[in-house]
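Asks: Structure for this input, please:
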Amino acid sequence: MKTKLLLTTIALILFQFAVAQTVYTVDNRPESGAQYTTVQAAIDAASAGDVIYIHPSPTSYGSVNVTKTLKLVGPGHNPENSDGLTADLSTIALHADSANSIITGLVLSNITAYSLGTNTHGIHIINNRITNYIDGYAFDGQSNNWIVEGNYFDAGSYLTDCIRANNLNNLQVRNNIIKGQISSSNHTNVFTNNLFIQEDPSGDAQVFVGSNGITSPIVANNMFVFTDADITGLSSTGTAITYTNCLTWKVAGGTPLPALSGSGNLDNTDPQFANIPTSLTDYYNNDYSLNAGSPAIGSATDSGDLGIFGRNFPYDINGRAHSMPYPEAMTILNTVVQPGQDLNVEFQATQKN
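Replies: Here you go, the predicted structure:
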């Protein structure tokens, strides 16, 4: 009975994709009813443009190699939404001809481009929880035009280079919550409407760093919020950063931070988040939207809001895929089932815009 219900649920959720491309389901739990038990097997069977839907599981799906344009979809990264489970992978390695792939709704350690003169352009990384880093390192400039948005970068240390932008041109990093550093970014890269959280820096905090230095990326409409009263300023290696319409705030108080270089900035300004019950890093229990009257409302370069909800982006703290219907309610209509009788279930789903 459970298998029949699971397969019916999968069919309802994934129906919208069936017309345009093939959907492959993956679940490594015993007797799950999915088509594959490993993500790599589903990738190998798929054709360019297909969708791989990865079910939550207590066991990681390990590392995978993507060698064609695919959409890898998980259920979101908040365990409370899927009986305490998420769909976890260690490393997604992007190889030849994986250009324009989409990665969404997953918990990941690393996403890395392994490009040797091959095409890994146009990767879209959206609504994931990333516990280590993404790395666009590639030879011959073959990893351009990436979009990284709506993610939660939950690095183990604020010193982790969670976005390694070596040789990534036209990188757009927008509407993410980032605990960690940005490594080796250049003047073609844009960082906008992110919330940078530094937990334990003392002295100068360096968000933009790297052995190759930083060469003037565009940094606008971001929030830089620090939880340590000992922080004395925000600095970078390489070319000095020009901050445009950005906000700084020390949650713990203490000596005010020096003014950011640039224009339109809100220095030492409380963003007035809607609800932070305990701490700024208690992610799933926080509401990072802005209270009415917040100075960050309408203060962006486009006259929108600063932070993760700017650009009218529907930031989802649960990490659910924007284009994916997700279960909202399920009601069993006949709780007593006689032998041979069907179990009648009313299933309701909602699709995010």
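Asks: going forward, measure contacts and count neighbours with C-alpha atoms only.
Replies: Will do.
Asks: Just give me the longest helix of this structure.
Replies: Longest helix in the chain by number of residues (criterion: DSSP state H): helix 2-18.
Asks: Tell me which residues are up against it.
Replies: Contact with helix 2-18 is made by Val23, Glu31, Ser32, Gly33, Ala34, Val51, Met324, Pro325, Tyr326, Pro327, Phe347, Ala349, as judged by CA atoms under 8 Å, 6 or more residues apart in numbering.
Asks: Of these, keep whichever come out buried.
Replies: When the contacts of helix 2-18 are checked for burial by 16 or more other CA atoms under 10 Å, the buried set is Val23, Ser32, Gly33, Ala34, Val51, Met324, Pro325, Tyr326, Pro327.
Asks: Output those residues in a markdown table, with secondary structure appended to each entry.
Replies: Converted to a markdown table, the buried ones among the contacts of helix 2-18 look like this (DSSP: H, G, I helix; E, B strand; the rest coil):
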| residue | secondary structure |
| --- | --- |
| Val23 | strand |
| Ser32 | coil |
| Gly33 | coil |
| Ala34 | coil |
| Val51 | strand |
| Met324 | coil |
| Pro325 | strand |
| Tyr326 | strand |
| Pro327 | strand |
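Asks: so can I have CSV of those residues showing distance to Val219?
Replies: Converted to CSV, the buried ones among the contacts of helix 2-18 look like this (distance: CA to CA, whole Å):
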residue, distance to Val219
Val23, 38
Ser32, 46
Gly33, 47
Ala34, 44
Val51, 34
Met324, 31
Pro325, 33
Tyr326, 34
Pro327, 37
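Asks: To check against the first, give me the structure of this:
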Amino acid sequence: MKKIIILPFLFLTLLSWGQAQFVVQNGAKTEVYNNINTAITNAAAGDTLYLPGGGFSITNTTIDKTLHWVGHGHNPQETSATKQTRIVSSLTFTGNCDGSSFEGILFTSTLNFGSDGDDCVNVKLKRCRLMNALTMRYDNNGDPVDLNFHITECVLQGIVNAFNGSNCTIEHSLLFSYVLYFEGSLFNHNDFPALSGCSNCSSRDRIIQYSNNCLFTNNVFSYQFGLYNSNSCELNYNLFDRALPFDTLLSTHSGSNNIVSVPIADIYTSIENDAYNTFSYNNDYHLNATGTGTAQDGTPGVSIKGAASDGTDMGVYGTSNPYKTIPYYPHINTATIASEAVSDQLGVTINAEAQSR
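Replies: Have a look, this model is predicted:
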């Protein structure tokens, strides 16, 4: 299986010193294009589209079929051999894109899912970075709709709006803006470092808004302003830099085993220039080994390490499968291609790191 997966990436790496190449794979059938728009047009529903490193603009910004998009990753420190895979166009994926997936891509503009009267469901985003807003439905008219939207190990810098979507999961991700209109969804092992651009927030500038019946477990809220216009959520084993964001007696929210009043400077291992509301690859979001807070039962001085429900850390680096930025597919660390052939042979040296997940 790994041999089949790695071939498109090795091929793209060999060609990355020339014109960008895009590989479309359908089972054993593989086709190569030198233009991303041609590759998208010719791909059939269900195909996998392997993207090289570089920045790409998509002409037809409305995608109308299920595709599986795979890039080289977004972390510049891990893509020195291939470059980041960046898509700079604002894109809309219609309701015909059910089951689409995205991995290892940096999106600089907005992503929108669904069309009028036809929701896009069963979408997966993994190890991507979204620098702008993510809208998961066309609108929020009517009752909640089961979207089964799954986001894992992503960096989300813009507003995330589910528009009354339910059965969504966000896990092992870093969120820097508002989370809106979620119903019956799960937020597990995420970090909410701070609201982007929010230096003097008002009472309404709260990161979770208009969300009901959601479960928040093992998250780190390190500059949180609570819940706004939300009801009946359950919050367990979370870390808060301030007090609980709900009244345990009077609120419709409930929860247990949370840790509160952790000084923001004591939460993370290292935040560059103390800019908590700005994402940086130089930040270390592992929990501070010496950080302490107050347990929900009032016990002071409890360690924030190993305090998640499974005995690991809260936040993105908890569980046995912590946050990564490298795509699941074998990652090319270095690639060296000789400038000229010797004895009709061109020297190529590629170092690729296989991953267990």
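Asks: Looking at the buried ones among the contacts of helix 2-18 of structure 1, which is nearest Leu247 of structure 1?
Replies: Nearest to Leu247 of structure 1 among those is Met324, at 32.9 Å by CA to CA.
Asks: right, and the closest one touches Asn127 too?
Replies: No - the pair Met324 of structure 1 and Asn127 fails to qualify as a contact (CA atoms under 8 Å) at a distance of 11.6 Å.
Asks: circling back to that earlier point, buried residues in the longest helix of structure 1?
Replies: By neighbour count on 16+ other CA under 10 Å, the buried set for helix 2-18 of structure 1 is Thr9, Leu12, Ile13, Leu14.
Asks: And stretch 224-244 of structure 2, by the same measure?
Replies: Of the residues in stretch 224-244 of structure 2, 224-228, 230-231, 233-244 count as buried by neighbour count, 16+ other CA under 10 Å.
Asks: and Phe279 of structure 2, what does it touch?
Replies: Gln157, Phe176.
Asks: That one and Arg357 of structure 2: what is the separation?
Replies: Per CA to CA, to the nearest Å, Phe279 of structure 2 is found 24 Å from Arg357 of structure 2.
Asks: cool, Val88 of structure 2 as well?
Replies: From Val88 of structure 2 over to Arg357 of structure 2 the distance is 27 Å, taken as CA to CA.
Asks: which of the two has more neighbours?
Replies: When neighbours are counted by other CA atoms under 10 Å, Val88 of structure 2 and Arg357 differ, and Val88 comes out ahead with 15 against 10.
Asks: if I read this right, the more buried one contacts Gly54, doesn't it?
Replies: No - assessed by CA under 8 Å, Val88 of structure 2 is found out of contact with Gly54, at 10.3 Å.
Asks: Do a quick rundown of the helices in the stretch 101-250 of structure 1.
Replies: Here the stretch 101-250 of structure 1 has no helices by DSSP state H, counting those that start in this stretch.
Asks: these two touch, right, Gln209 of structure 2 and Asn231?
Replies: No - with contact defined as CA under 8 Å, Gln209 of structure 2 does not reach Asn231; the gap is 9.7 Å.
Asks: one step back: now tabulate the contacts of helix 2-18 of structure 1 in JSON lines and tack on distance to Asp154 of structure 1.
Replies: Formatted as JSON lines, the contacts of helix 2-18 of structure 1 follow (distance: CA to CA, whole Å):
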{"residue": "Val23", "distance to Asp154 of structure 1": "30"}
{"residue": "Glu31", "distance to Asp154 of structure 1": "32"}
{"residue": "Ser32", "distance to Asp154 of structure 1": "30"}
{"residue": "Gly33", "distance to Asp154 of structure 1": "32"}
{"residue": "Ala34", "distance to Asp154 of structure 1": "30"}
{"residue": "Val51", "distance to Asp154 of structure 1": "26"}
{"residue": "Met324", "distance to Asp154 of structure 1": "23"}
{"residue": "Pro325", "distance to Asp154 of structure 1": "26"}
{"residue": "Tyr326", "distance to Asp154 of structure 1": "24"}
{"residue": "Pro327", "distance to Asp154 of structure 1": "26"}
{"residue": "Phe347", "distance to Asp154 of structure 1": "33"}
{"residue": "Ala349", "distance to Asp154 of structure 1": "29"}
